[in-house]
Structure formats: structure tokens, C-alpha cells
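Peer 1: pasting the structure only:
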């Protein structure tokens, strides 16, 4: 029986999060794909915005654009904003030593907001990058930013509330344009 590492002994994984806004001021959310039907029962809310790790030496903005393309096939965007500080979340105790390859206590995320300048037809979560990348979502939709904390797994809810705070003014930019 392996012992669970202490939370304090594990670092946070540096990642990016991406809020992509369409012309109506709604954000892209994808439904997490599970290869294991039993695993999906572990998630109380499988919808989230794209996110992923920052590679060693990689600039966070570059990582955000890369992750967005790898998860959604979206490449037609323009930068709207960057959250003013890192946003953190911790894994629940039962996932420590298991999730995130067992190496991290959670994530430290740099969030970016982009305007989507393409068409919905550009989005391909089933075969992103023409099939070059592993599909992480099995469905997607546009959603109000304010609703995203209620769609995410509970342990990430506080982080999503901080994302909403950081980008609260962006949806109005579209509706009043």
C-alpha cells in the first residue's frame, strides 16, 4: 500500500487557462472526455474551459495559444485580456499522489481571454489539429461566463469564480458593441 504524499511536499503545476469569447459574449466550454465510463461518475460537472500545462521555457501566452489549438482546433483569436495574477486550485485529498501524474498538489494557472474571430465550423474537439492531438473533449458549446463555476468540478469552482472576476467586463464588450 503506497502512502499518500503530504500536500505541502508537492508543488503546483504551472498551467494556462483559456476563456474564448464569441461575438455574443459567451465563452467556449468543452465536456471532458473519459475513456473510462466509471471515471465519469467521479466528476460532478464535466464541463470546463480549455487549459493545459506550460512547457519548460515556454511563454504563458504561447502556451495558451498552443493548448487552445491542441484541444479545440481554434487558431483564429485575438487577445482581450490576461488575468492580473496566477489562479490556484488544489486537488482533493483522494486525488493527491494520483491525478496530475502524482507529482503535483494542484495547478497554478495563468488565464487569458481571447475573442474568437473564426467560425463555429473551425472548432473540432473530436479531431483537433486534423487528428494530430488527443481529443480531450467529446462535446462543446457556448455558455455565459457567469455560469462556468457551476459547470466545473467542485474542487476547481473557486478558481473559476476568480476567472469570472478577472474577466467580468468582457461579455458586455460584445453586447454593447
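Peer 2: It's in. Note that the structure is a prediction, hence the values are computed from the model and not measured. Numbering: from 1, shown residues only.
Peer 1: Going by C-alpha atoms from here, please, whenever you check contacts or count neighbours.
Peer 2: OK.
Peer 1: would you list every one of the strands in this protein?
Peer 2: 12-21, 27-32, 47-48, 51-53, 77-82, 87-90, 106-116, 137-143 (DSSP state E).
Peer 1: next up, a second structure to put side by side with the first:
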């Protein structure tokens, strides 16, 4: 489902733990780290798509998280031509995303990268909320910064926020 401007509706997920560190997933067989994201199916709300993608990519259900906030408007990025499927060329420009900020209320061991038959990630880690973006594909970096900037205020409002020093690089969890 592509809109008239050439953007596919999508959701992005910033999942944070009790220390306000954020979940980063490593794309299978790539040295590229990203937040969970995925398309919104016909008839789905952004929130329904977010919960579906969270289960498919991270193995977490609604009872494992609490929504802290979401972006007010769509954030867009254009995909370079060489990344566009041949049959989409000419009418596809990129993604438009609603971003959600979630608090993990479950445990690290609830994360399961093999929850779907087509896993997206082969490792994951917790990182500081504002970490370097070098490992994110360059055409997504501005949207990541915009989403993190807009949603950061919800962390300050979250009454369960714990203070502590966030590690720059957390332990990487590999799936065997």
C-alpha cells in the first residue's frame, strides 16, 4: 500500500528498558543496527501494526511493554534508487512512519528474535538513548534523530523512570 506521494505507511519502534537504554537489533548477516520497524497492513491502525511488528521482530507481546508516546505526524525518508525493487520503481519513494516509544515491562529473556518464520535480526543490545548513529544506514539517520528528539519528552514524564548511568555499549545478545 503506497500513498499518492510514493510513501509506504510504516511504524517504527523505540523500545527502552528501565535504565532508558534503547533496543537495537542487528540485521541478519549485516553489520547494520536498527530499531524494529515494519509496514502497516491494509485495515490496520499504526498501533495494531506496532504490536504485530513487535511480536514478529522482537518476540514481545502487548503485556511485555507499555506505550509511553508516539509521534504526532508521519516522519518520511526516501530510499535510494538502488534499494528499490524493480517493480516499484517510478511510484515508490520511501517510507512514512509513525514512531512509538515503548517501555519494556517484561524481562530481557522475553526477547525472542526467532518469533517469526522470517527473522530480521540475529543479535540485539541495549544502548544509550542518544548513541552514535554510524551503524544506521545513512538514509534513515535523520528520521531516527527526529523520532528520538520528539519522543524523548515522554521519558521525562514516565513516573517509573529510574536514574542511573547508561552504558554506551551494552551486552550483545546473539541467537545461536
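Peer 2: Yep, that arrived. Keep in mind that what you see is a predicted model, and the values were worked out from it rather than measured.
Peer 1: TM-score for the pair, please.
Peer 2: Superposed pair, TM-score by TM-score structural alignment, normalised by the length of the second structure: 0.79. Supporting alignment: 155 aligned residues with a CA RMSD of 2.3 Å.
Peer 1: sorry, back to before: residue 156 of the first structure is nearest to which of the strands of the first structure?
Peer 2: strand 87-90 (5.9 Å; CA to CA).
Peer 1: Residue in the second structure paired with residue 87 of the first structure?
Peer 2: Using TM-score structural alignment, the partner of residue 87 of the first structure in the second structure is residue 75.
Peer 1: can I assume that match is in contact with residue 143?
Peer 2: Yes. Residue 75 of the second structure is within contact range of residue 143, at 6.3 Å (criterion: CA atoms under 8 Å).
Peer 1: before we move on, back to that, put together TSV for the strands of the first structure, with mean neighbour count and distance to residue 167 of the first structure on each row.
Peer 2: TSV is the format used below for the strands of the first structure (neighbours: other CA atoms under 10 Å; distance: least, CA to CA, whole Å):
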stretch	mean neighbour count	distance to residue 167 of the first structure
strand 12-21	24	9
strand 27-32	23	11
strand 47-48	24	16
strand 51-53	19	16
strand 77-82	15	8
strand 87-90	18	13
strand 106-116	23	7
strand 137-143	17	14
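Peer 1: Residue 123 of the first structure: which of these is closest?
Peer 2: Smallest distance to residue 123 of the first structure across the strands of the first structure (CA to CA): 9.0 Å, for strand 137-143.
Peer 1: can you tell me the mean distance of the closest one from the second structure after alignment?
Peer 2: The superposed strand 137-143 of the first structure is, by mean CA distance after the TM-score superposition for the first structure, a mean 0.5 Å from where its aligned residues fall in the second structure.
Peer 1: Tabulate the strands of the first structure in a markdown table, adding columns for distance to residue 175 of the first structure.
Peer 2: Formatted as a markdown table, these follow (distance: least, CA to CA, whole Å):
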| stretch | distance to residue 175 of the first structure |
| --- | --- |
| strand 12-21 | 11 |
| strand 27-32 | 13 |
| strand 47-48 | 23 |
| strand 51-53 | 26 |
| strand 77-82 | 15 |
| strand 87-90 | 27 |
| strand 106-116 | 13 |
| strand 137-143 | 14 |
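Peer 1: Among those, which comes closest to residue 164 of the first structure?
Peer 2: strand 12-21 (9.6 Å).
Peer 1: got the contact list for that closest one?
Peer 2: Contact with strand 12-21 of the first structure is made by 27-28, 49-54, 60, 63-64, 68, 77, 104-116, 171, as judged by CA atoms under 8 Å, 6 or more residues apart in numbering.
Peer 1: Now do residue 110 of the second structure against residue 60 of the second structure, distance only.
Peer 2: 7 Å (CA to CA, to the nearest Å).
Peer 1: buried ones in the longest helix seen in the second structure?
Peer 2: In the second structure, with assignment by DSSP state H, the single longest helix is helix 141-157. Neighbour counts over helix 141-157 of the second structure (16 or more other CA atoms under 10 Å) mark 141, 143-144, 147-148, 151-152, 155 as buried.
Peer 1: Now do the same for residue 156 of the first structure: its match in the second structure.
Peer 2: Residue 156 of the first structure maps onto residue 140 in the second structure, by TM-score structural alignment.
Peer 1: Enumerate every residue touching that match.
Peer 2: residue 77.
Peer 1: Spit out the contact partners of the match of residue 87 of the first structure.
Peer 2: Residues in contact with residue 75 of the second structure, defined by CA under 8 Å, 6+ apart, are 96-98, 143, 146-147.
Peer 1: my guess is residue 170 of the first structure contacts residue 25, does it?
Peer 2: Yes. Using CA under 8 Å, residue 170 of the first structure makes contact with residue 25 at a distance of 7.1 Å.
Peer 1: residues near the aligned partner of residue 145 of the first structure in the second structure, how many?
Peer 2: In the second structure, the residue paired with residue 145 of the first structure is residue 129, using TM-score structural alignment. Here the count is done by other CA atoms under 10 Å, and residue 129 of the second structure has 19 residues near it.
Peer 1: Fine by me, we can end here.
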